[in-house]
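Novice: Just a sequence and a predicted model for now, questions to come.
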Amino acid sequence: MESVKLLEVLGYAVGDLLMIRANAFDALVVKTTLRRVLVEWPWREVDPDSQNSWDGTVGFPREPDGRDWSNTPWRLEPDAAELEAGELCLVGIPPTKVRVTGVEKFDPPADFGFLPRPDCVLELVPVEMSDDEDAGYVLYLNGKEPIQTELIEKSPRIGG
């Protein structure tokens, strides 16, 4: 797998200001540990041909003030600290202003253990965390998650 850093892909460019959101959906809590809550992820499938294993879950930090919350846009209700295995929770993305900090293309698509295999990725950081170099997350542009993206401001460097 080769990864290529770009300035623009599929109409998104480094520096763009976006609003992202996703309506909350019901998810089953599969497992909890002292630090994590693992929920079934309905928009990805295990890739039977993968070199990597993925168990069909996505993990979230249990601590509401935990540092790891800066690395995911998704939020849980009720609070992750209250959840136990076998319970249902809501998972969604509240409206969040983000800046595109990177654009990456994988050729062939990346093998992370799930389908669809990512081919284009936006690296995003919430605007209020832009000074924190450890904050941020990726958005797989060919992913099945129902994430809505709205362009608020085009990067002045590229066509803006």
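Specialist: Cool, the structure landed. Predicted, not measured: the structure shown is a model, and the values here were computed from it.

Novice: From now on I want contacts and neighbour counts done on CA atoms only, so please keep to that.
Specialist: Fine.

Novice: just checking, next helix/strand downstream of the longest strand belonging to the chain?
Specialist: The longest strand of the chain (DSSP state E) is strand 88-107. Of the helices and strands lying after strand 88-107 in sequence (DSSP states H and E), the nearest is strand 114-115.

Novice: Touching that next one from outside, list them.
Specialist: With Cα atoms under 8 Å, 6 or more residues apart in numbering as the test, strand 114-115 has contacts from 44-47, 50, 54, 56.

Novice: Specify which member of these is nearest to Thr33.
Specialist: Closest to Thr33 out of these is Gly56 (16.7 Å), distances taken as Cα to Cα.

Novice: try it against this one:
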Amino acid sequence: MADIDFRTGDVLEIFCPFTEARVAGVSAGDVSIRWPWWRNDADVEWIDWNGNVAIAGGPDTPGWSNELFRTEPPAELLQVGADCRVGIPPTVVHVIEVQRFDPPLETGRLPRPHREIVVLTRGVSEDLNAVEQGIGLNPDDDIPLMIRLVFRPYAFLDLGDDVADRHGRAWCFDGPWEWRAYDGQGGTPAWPLTLLTGGDGLGDAKRSATVSTATQTGSHEIEVERWRRAAHAEPPVR
């Protein structure tokens, strides 16, 4: 289980040790792997998972750019019945969405996810016009994912924090790309920032000092540029 409270904008490094598996099927675009993780959820009658997972069949297949898992030998060399190893080499991604499920989502597999992060690989920018984009991951299931937080923009703020900027304008922080000005004028906050209340509606002297110190130098633009360097991508314009 990843002990990170993920949020949009997080830049992560993800790794999964390569594990013994077997090829169950091969098609023009995919290789079906007898998945070495997960268990069938017998209490879900409307989904009957067969124990296989399809991954992109090689660099020339359409799903390759949205595939984190790789095989050894490479997927394009595999044949039905062959033994292989499946895992994720160290890969940098950035989070574009965090979903939470209460009750946990029924997928036909165990464990049932109570949250999911949707990520894009380094170098790929979020397209707000795309109907569907990104790779969904359950960071808490029994795939032995190793996840390291590389960079978090505005790490010194919590979601829901209210701050005042250099010009006295009040803002709500709903995420690095989701600044909401209480005067309705838009824009982005001018540093330094002063914490007014936390996301819980309370003040906190220690956190107030942290926010003040973190924003004495720099700017919103510099914080975004730090994210660009980590993600090799452009932030979404909402």
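Specialist: Cool, the structure landed. Since we're looking at a predicted model, the values are computed, not measured.

Novice: quick one: the helices in structure 2?
Specialist: Applying DSSP state H to structure 2 gives helices spanning 205-214, 220-231.

Novice: List the residues that contact Phe101 of structure 2.
Specialist: 113-115.

Novice: Just want the most central residue of structure 2.
Specialist: By Cα atoms, centre = their mean, the mean C-alpha position of structure 2 lies nearest to Val95, the distance being 3.0 Å.

Novice: ok, and the closest non-adjacent residue to the counterpart of Val93 of structure 2 in structure 1?
Specialist: In structure 1, the residue paired with Val93 of structure 2 is Val98, using TM-score structural alignment. Distances taken as Cα to Cα, 6 or more residues apart in numbering place Pro126 nearest to Val98 of structure 1, at 4.2 Å, with adjacent residues excluded.

Novice: count of neighbours near the equivalent of that neighbour over in structure 2?
Specialist: Per TM-score structural alignment, the equivalent position to Pro126 of structure 1 in structure 2 is Thr121. Using other Cα atoms under 10 Å, the number of residues around Thr121 of structure 2 comes to 23.

Novice: Look up how far Gly87 of structure 2 lies from Thr121 of structure 2.
Specialist: Per Cα to Cα, to the nearest Å, Thr121 of structure 2 is found 16 Å from Gly87 of structure 2.

Novice: For Leu78 of structure 2, what is the corresponding residue in structure 1?
Specialist: In structure 1, Leu78 of structure 2 lands on Leu83 (TM-score structural alignment).

Novice: do Ala28 of structure 2 as well
Specialist: In structure 1, Ala28 of structure 2 lands on Leu34 (TM-score structural alignment).

Novice: Please enumerate the strands of structure 2.
Specialist: Using DSSP E, the strands of structure 2 run over 11-26, 30-34, 39-40, 52-56, 70-72, 83-100, 109-110, 115-121, 135-137, 146-151, 162-164, 170-173, 179-181, 194-197.

Novice: Which positions in structure 1 sit opposite the last one in the alignment?
Specialist: When you say that, I think you mean strand 194-197 of structure 2. Using TM-score structural alignment, strand 194-197 of structure 2 pairs with nothing in structure 1.

Novice: circling back: next, the mean deviation of the longest strand of structure 1 compared to structure 2.
Specialist: With mean Cα distance after the TM-score superposition for structure 1, strand 88-107 of structure 1 departs from structure 2 by a mean of 0.9 Å once superposed.
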